[in-house]
Each structure stands twice: as structure tokens, then as C-alpha cells.
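Chemist: quick one, fold the following:
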Amino acid sequence: MSHPHPELTAPAPLAEGGLRVTPFGGLGEVGRNMTAFEYAGRLLIVDCGVLFPEDHQPGVDLILPDWSSIRDRLDDVEALVLTHGHEDHIGATPYLLRERGNIPLVGSELTLALLGSKLREHRLKETVHHVVKEGERITFGPFELEFVAVNHSIPDALAVAIRTPAGMVLHTGDFKMDQLPLDGRITDLRAFARLGEEGVDLFLTDSTNAETPGFTPTERGITPVIDQVFRESQQRVIVACFASHVHRVQQVLDAAYAHERQVAFVGRSMVRNMGIARDLGYLTVPPNTIVDAKELADLPPQHQVLISTGSQGEPMSALSRIAQRTHNFVHIEEGDTVLLASSLIPGNENAVYRVINGLARWGARVVHKGNAMVHVSGHASAGELLYCYNIVKPRNVLPVHGEIRHMQANAALARMTGVENVVIAEDGVVVDLVDGVASVAGKVDCGYVFVDGSSVGDITESDLKDRRILGEEGFISVIVVIDSSSGKVAGGPEIHARGFAEDDSVFEDVKPAIIDALDKAVADGATDAYQLQQTVRRVIGRWVSNTHRRRPMIIPVVVEA
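Modeler: This is a model prediction of the structure:
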């Protein structure tokens, strides 16, 4: 087994006849999945998703994969294959297409339809796209692709087999093995077995649930729980789930119809995605069930259902605004039931519980994964992964999609079934498949690319550190006017603070020390404004640390007059 090490150097040129695999995201975190495959100078990309920011990344909207190492080679990209329509697999595609707009897109009908609406939002032209189904084959340059049905928490998910002269790769995408899926479309283990018989040289497997023993419960197991929630609710029911979770929405629509309730979608992405799913036939709407959200308010509460975004506590989502009573037309009332029908993504716990507490404060009953079986994972647990390894019998395994602990657990499962060569990599770690053996070849630069408003990649870790200091420790500005002829303080210091002290008079004690320090600095020959600003920063920084045990951001301004 190989481990990624920080001391890895840039990889040597790819050996003739070899296949190079470079993950730009998704290995070491749950999100921003993107992997490039290279053969004979040509590239194939699988997935291009986003990661959502955590509390310690203030002001960041999205985090993109870092494809800077191939930025000058985008003309070599034969196609971008999208395994399914979740944001962590398609969300960064518009940013990639800004850099080369004619990359052919390959994916299932629903996946490309969800992406199409996203591209229109970004005002990007529809690029060449190839709608594929399970069982189909299509060739781009040296890459022959075959697609395999897998089930996940969104319809129309696909695994992809990539045949090259260097060998065959099987990439599962996100998948599980639900034997009773709501849409009847099971993971095609017969195709996995057939590919295994042909010989899978490298198996890239979803690691997200590798630490969870046994098998992921079936989606159908949730139906009775949702039905019970509706049966026990005397007033309005509000359901929050991912805007792409068509199966969960289908279960809610069926329960609403059975209990003579009408449903409205709330949240722009929910309205858009469910409209697409309905138009394409992936969502079956019972008669007279869907109404506009504003019309719903005219119905008695016991006949109302709202399906909303915001199951992860996102601050601007519909559910967060409902919890804060700032939503335009949805006002939570005592006796309402709120159903959080989703998993808890690591890092979102505080935000979710903040929303739950906000809803409970207004008298709502909140049903969530912690107190009822209202969600099952979309990822294969350890038992399912063992089945896959035994069926596929791969020569080499590269665990993907997960944090390091998930990938290590996945690697352990592969070794238990007899796989001798398991490679653990992280984002940027290059893996070469040469003569049927996969090994780490080096590492390319691969960091976080932050999207902040319209800015892409301009925000650095240093900027985020400054923002965290502003949020946690406060901000102090100091303005001093220096007489240009005498070098003496002619005005100020004028000191203002935010998030540190309510009353600026607390700084009266430190003002004489600032003046003394500036006089001494000028006497010692300091004339440069930057040197004088640093003098101010040191004095007030030391005083704040000693008297208040705080480390706020300090911005000194020295003006010559």
C-alpha cells in the first residue's frame, strides 16, 4: 500500500503506454469530486463538483477543485464525464467551461438536464453534450467508455468503465446497492461481474460509507416513517431535503396525496430541479397535488405541505429564513411539523441544530435523523463494498470520494478480499498505471480554490485567517496625524473599534503610550509611514493583549500634514 507524503515531488513524464490518474478534488474531503485520466497526451475528466464552505471559511460561497496543473492543457481534454447530478459532482462545471467552453459533456438525461439549467444561470452557451444510458458505449480519443447503472440518492446515476490500451478502469461514482429502489433501477452487479471477467486493472470506489458496517438500508424503509409523520400531524407539514433528492420528494408527494394534503415547493433550486425531474418523467406527481406556495396559505393548515431547501442549515435557505421568521410568506406556527429528511454533512452540525432550535422555539415539532429514520445514505456501506470487490476482482484499487479515514477503511476492505495492490492518494497525488501495476508517481500543486461573489481564486488562506480574526477578535482602527516638519503628533490618535469594545473611551489609557512611541521612533530616525504604522500596531497590540487578552485586527493609519 502507498501513502501520500508531503515530500512527494512533481511526477516524471508518464511512461509510454501508461495511464495517469490525477485527482483534483474529492480525495480527502466529501465534495468537489474531479479526476483526470491521461493516456498518450490526451485527457478525460470524470466529474467536476463543488465543496460547500464550513464555519471557519467566512464569506466563501463555494470551493472548487484545483485544476491549475492542467490549465494550459485544456485543449487536450477529450470529454468531461458526469456520473450523476449532485452539486459535489457537477457544480464546478460552469467554472471549467469558462476556461474552455467547448469541452464535450457526457452524462445521463437527468444529469445533463440539471447541469443545463446551471449553465443557463451562468449565462454560458450549451456546449456539445452526449446523453448516455446504462449499457451504452462511446469513444473519445483513446478512451472507450461504457456506462453501468448504479443507484444513489438521485436518479440516473452511472458508473463508468474506461478502456484504454493501458488497461481498464472502473469508476463507481457515488453508489449503493439498494435492492428495492423506488424507481426499480438497481445497481447492475451483472455488468460489474462481466467487467470483472474481462479484467479490471484499476477500480476507483466510493469510500463515503466504508466505515459503516453491513448494508445501507433501503429507501423504501423510510416510507412508513414519512406516512406516520403525516398521520400524526394536526397542522402544516414542512419537509426539508436536498433540492436534487427526487426519490425523497416522490415519497413526500405520495404521502401528501394519501393524506389529502397539497404540496408547494419553496426555494429556487427546489422549484427548478423538481420541474426538470417532472418534465423528464423521473418525478410522478399525483393529480391535484402541486400548488403555488402563495396559494397554499389559503388552505387549512392540516391540508398544507411545503417541500423546502435548507436541510443543512444554510443561512440563506428557505428553512433558515422560516426558522428566523424572516421568510416572505411562510410563518412557522405552534403545532407545525418540520421533517428534516436528509443526512447531516460533517461540519454542518452547528448550523443544523441552530435551525432545529429556532423552529422548536416557535412551537414546531422537528423530526430529524437523530429521532426517527427519515433518511438513509446514498452510499454503499462496508458489506456492499465487500460484495463489489469479490465480484469485480480488481488488480489494483484506488479508494475515492471521502475523507482519509473513509478511504483507509475502504482500502482495508479491499485487502480483506485479497486485493494486493491498494493505493491511497489525496488531492493532487498522481497515480500511474503501468504494465498493470498502479503506483504513486508524484504530486502536483492542488489547493482549495475559493469562490467569493464573482471572485474565483482571489481569496487565500491568509485572507480567511484575517476574516476569522475579524469575526472572533474584532477590529481596531488607529488614525494619527504627524507634522511633516517637526515629526511630532499633530492630531489623534483617534481610535475606533468594532466587535471589541462598545465604548471607544476604553482606549484613553493607551493614547499617551502611542504618542510616546511615535516620538521615540521619529527621534531614532524613522520617517517612513510604514515604520510609524508598525510602531502604532505594536503598542496597541501589546496593550490589548495584556489588558483584554484579545488579538483583534489592527489597522493603523499615519498621515503626514
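Chemist: rest of the way, CA atoms for contacts and neighbours
Modeler: Will do.
Chemist: test my guess that Thr218 contacts Leu180.
Modeler: Yes: counting by Cα atoms under 8 Å, Thr218 touches Leu180, with 6.4 Å between them.
Chemist: to compare against the first, here's another:
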Amino acid sequence: MPKTTASAETLRVVPLGGLGEVGRNMMYLEYHEKILIIDIGFRMPEEDMPGIDYIIPNITALKNRSKDIVGVLITHGHYDHIGAIPYIVSQLGNPPLFAGNLAKAIILRRQEDFPSNAKLRISSIVDGQKFKIGPFAIEPFRQNHNITDNFGFVIGTPVGNIVHTSDFKFDDTPVNDPPTDYERLKKIGQKKILLLMSDSTNAEEPNHSLSEQTIMDNLEDIFKNAQGRIITATFASLINRIQQIITLSEKYNRKVALEGHSMKMNVEICKQLGYIRAKRDTILKTKEVLAYPDNRIAIAGTGAQGEERAMLMRIANGDHQHIRIQKGDTVVFSSSVIPGNERSVQFVKDRLYKQGAHVFHYKMLDIHASGHANKDELTQMLDLMNPKFLLPIHGQFSMIINHAKLAQEWGMPEKNIIVAENGQVLSLKKASIAIEKETVPANYIMVDGLGVGDVGEVVLRDRQNLAKDGMFVIIVVVDRQTGTVKGSPDIISRGFIYLRESKDLLKQVRKRTVDIVNSSAGHGGPINWIYVRDNIKNKVSDFLFTKTERRPMVLPVIIEV
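Modeler: Alright, predicted model coming up:
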């Protein structure tokens, strides 16, 4: 791929992920062949991606350009912004990373799971402490979210000042964080902001997002009234919520058990940094906590999205090593449902209800506050920054479109608002912004175990077919000399039909297989076994479809004797 560069008066903005989707956030700025990357995140697989662990950005456009990359800015410690670092940074030449203390600690702890990777070059950033990377002058500014050490950035460039908001909300009464500093934001807006790149995740939500204090008050009502055990499920990275659970447990004389590797790891890191406060005897091992009376037990863990291996799913299925649901338990889902997870979450809720639990979720009571700005806050951000141009980022396409409409209602000319997609290249000048004809690769790169990018569309389609219609293996023994079938073909079926109840169908398949082989190979002379296998596969597949209206993966195995 030919290397393209930015001219002296033009800055290129290239999103590689996070536009038209929730997660996989990564973009880069390029000025005069110097590249600044912002975030390197992953997203979780969709339901029709069996076996896939994560989806990460495509960095083809940055390969062989490691000498041009001056650094990576990390906004905060959520995995949709840092999760792909172990898979990508080494391919970029291990550039310097700049992150807040909590994000830095989470990145370094996770890097321990990848011992073959090179040691990261990562520096801490401090609110308001300016620094320079190549031609870019960086000023971090604190933003409220649902994790500590979340930073937006003022990025000074020779073309003009750019503001990247990070994920954000405006909260006057947060928990475990200082309130939004509007005066500071107003001063930033006085720097003549050329381009605002602003979070769009809640651009379809009216009014103002809920304050964490509202959530605290409602959670306290649950703790005050619960007679039995309290089991809470949330994101492992939702540090503020975990602190609320610990604080309320101490107030109402409950001991806390943490469940889930990622949650335990995050709490340990936050305690070391002083971001989570707990008395010495509050957090105990699960076995120790379960020895207390029910009204003194609180359990915090993962699984609010119905994840298969998370704490709450294992408890609901009766698979957890120590915890079983009992009548009188109170279960709290303290997170909203990510689109695509609705069925899994409903399954877990139903299982919990059947076992006698009292279940609370965000649709019944305000026990989860989004960490993202609603419409009123997005408009307020425009007021504070007063930018010339807007690039809505971080969200599904509908969210980005609604953010763009909001900016038009605010008074920004339509030509100054860029609705972009991953892989498009934006040219920013002092007086204009435009989408270039050129694009860069931005398709999904899938992580499956130790494999990165080796599962492509063909492999994924095979997995989807196996999950949908199963597998049908036909084993045929053929005489090498004559090309005729010896004996009756063996058939193995998995996920398609139950063999004992389909004897007539199997008999027809065996007869057709013998006929196909004999007509294809039993004529003397050289035999093209690849042709024979393809013939069996195609004709048996068509036959099975006519009989069942399902199309399993047909795998012919020919043994020559």
C-alpha cells in the first residue's frame, strides 16, 4: 500500500474503529508524516461469531510506518479503549503510550498475560499538565465518566486546536470523583477550537444523564430493605459502582465477596492507587463471607450482560462453586443492557426469578447511570467549546447521525459537521474539513485464542453453518483399482439429525453416495478424487436440503484400499 502523507497545511484524521459501532475505539491524526494515535480498544463479538473472543482494529494503514508514530494517547481504562493494546502495539513498533494512573495500571497488569510481548513504554499523564509529542501539543483535562482517571485532550496542531472529549458526562454530584469543572472547560473553549471530536453514545437519549448520587440513593434503599443476601452484578471496570457497593455494605454491616477475575484485579489495582476505599475486614474471600448470616452478606461480581462464563450466569445455572440462589436473595443488575445481549440477560433474570430471588434492574429503578452524555450535555459541550467543525465519534451510526442533527439545531452549518465511517480519511484545514476519496482498511480483525486475524470470513461462515445446521460426515471406502465402493458408507451426524430416528433418510443418502462415486469414478482409468469428493458434497447437500430444508456442512471422506 503506498504511503500517503499530509501536506504542511493539512491535518489528516483517520478513524480505524469506534464509528458506526460501540467499542473498538481507535483513530489517528497525521501531520507532515507524523502520526498520533488515540486509544487502541477492542469490542466483543456479535452473536453470529462463534468462537471469537474479541474484535480489534485493522492497522494495515500503519504498518511499516513505526518510525512515523510519535505516540499513543489513552483516554481511560475501559477495554473498548485499551483492550487491543497487547495485540497491536508491538506491530506498531512499540511507540510510547500516555495514560492516566488507573489506565496505566490496568494496561500493565493485563500485559502480564502476554509475557512474550516487549515491555511497554508508558508514561502517566496528569490533569492540566501539558506535554509535546512531535508536532502535537497535548493538554489533558479530566472528564466525568464511570471510571476514574478519564481524560479528554486538547491537541494543539499547526492547523489548529482539536478537542477529543473521550467518553464523558456532566455530573455535579458524582461518587468517588470531583464534579465537572465547567470553568476549566470554558477556558478550553476560549482557545479557538477548530475541531471537536465528541462522544455520541447517548446522542439519542433526551435531557440530562443521571447523576451517580441518584444511583447511590436508590441502591441504598435496596440495602436498607433487603432481609437476605445481596448479589450485585455490574461491569468489572465500573469502579464507581463497586465503591458504592462497598460503602453501602459497610454502612449496613455487610461483608463483601468479589467474584470474577477482572473485578478482583481492578479492585486490587484501585486499592493500591487509593481509588477504592474499604476497611480492612470488609472485603473477604467468598467462603469466609458465606459463613456470615444472610443479612450480613453482599456479593459483587460480573455477569450483568448474561455472559456465559461470568459469575451471575454460573450462579443462575447452579454451576458456581460456592454460591446457590436461595429464596430471599436480592439480585441487582447495576448496568444497562448492551444491544445484542437482551436474550442472554432475560434468560438469567428468568432463572433467578424461578429460584426465588428478588430481582432489580435499571428499568425498574434508577440503579445504573450511563457514563455518557445525553442530548442536553452534548449541546452544553458545544456551548463550552464553540468549535468551528464537529466530528461525532464513539457510537452506532444512528447515534452519530443524531449527534450531527443536534449540532445543526445548535446552529452549526451542515457543511461543518462530518459524519464519517471507519476507514475514511478526513482532511482538516484551517478553513475546511472534507472526506477524501482515499480510504484505508478498517474491517474487523478477529481474535480467537492465540490467533489474531487468522479467522476470516470463510472460517466464520463455516462456524456459523455448523452452529446453525450442524455437520454431516460421509465415510466411503473405495477400491483403488476399480473406483467402486466397497461395503456401505458410514455416516456421522452432529447437530443435524438424530441417526437412530432417521434410518430411512440415511439409507437414501448411502444409496445416493454409492451411485455418485460409481458414476464419477467407476469407469476405469485415472480418477480425480477431488472431483469425486466435490460431487458427493454438492449432491448430498442438495438432497438433504430437499428433504429437511436444512443445509449441514457435508464432509466426504474417501478411503482408498
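Chemist: that older thread, between Thr218 and Leu180 of the first structure, who's got more neighbours?
Modeler: For Thr218 of the first structure and Leu180, the more surrounded residue by other Cα atoms under 10 Å is Thr218, and the numbers stand at 18 against 14.
Chemist: the stretch 451-561 of the first structure: helices as residue ranges?
Modeler: Secondary structure of the stretch 451-561 of the first structure (DSSP state H, counting those that start in this stretch): helices at 461-473, 511-523, 529-548.
Chemist: quick one: closest of the ones you listed to Tyr387 of the first structure.
Modeler: Nearest to Tyr387 of the first structure among those is helix 461-473 (41.5 Å), distances taken as Cα to Cα.
Chemist: trace Asn465 of the second structure over to the first structure, please.
Modeler: Aligned against the first structure by TM-score structural alignment, Asn465 of the second structure finds its counterpart in Ile469.
Chemist: what of Gly274 of the second structure?
Modeler: Per TM-score structural alignment, Gly274 of the second structure is aligned with Gly281.
Chemist: tell me if its match really is in a helix.
Modeler: No: counting by DSSP: H, G, I helix; E, B strand; the rest coil, Gly281 of the first structure is not part of a helix but coil.
Chemist: how close does it get to Tyr257 of the first structure?
Modeler: In this view, Gly281 of the first structure and Tyr257 of the first structure are 18 Å apart by Cα to Cα, to the nearest Å.
Chemist: so which of the two has more stuff around it?
Modeler: Remark: of Gly281 of the first structure and Tyr257, Tyr257 carries more neighbours, 18 against 11, as counted by other Cα under 10 Å.
Chemist: what's that one aligned with over in the second structure?
Modeler: Per TM-score structural alignment, Tyr257 of the first structure is aligned with Glu250.
Chemist: I figured that match hits Asp281, correct?
Modeler: No: Glu250 of the second structure lies out of contact with Asp281 (Cα under 8 Å); the separation is 9.8 Å.
Chemist: need the counterpart of Glu211 of the first structure in the second structure.
Modeler: Checking TM-score structural alignment: Glu211 of the first structure goes with Glu204.
Chemist: name the SS class of that match, please.
Modeler: With three-state DSSP as the basis, the three-state label of Glu204 of the second structure is coil.
Chemist: based on its surroundings, how many neighbours for it?
Modeler: Neighbour tally, Glu204 of the second structure, other Cα under 10 Å: 16.
Chemist: equivalent analysis for Leu110 of the first structure, please.
Modeler: Count around Leu110 of the first structure with other Cα under 10 Å applied: 22.
Chemist: so it touches Thr83, yeah?
Modeler: No: using Cα under 8 Å, Leu110 of the first structure and Thr83 do not qualify as a contacting pair, with a distance of 10.7 Å.
Chemist: quick check: closest non-adjacent residue to the match of Tyr257 of the first structure.
Modeler: Leaving aside its chain neighbours, Glu250 of the second structure sits nearest to Thr282 (6.9 Å; criterion: Cα to Cα, 6 or more residues apart in numbering).
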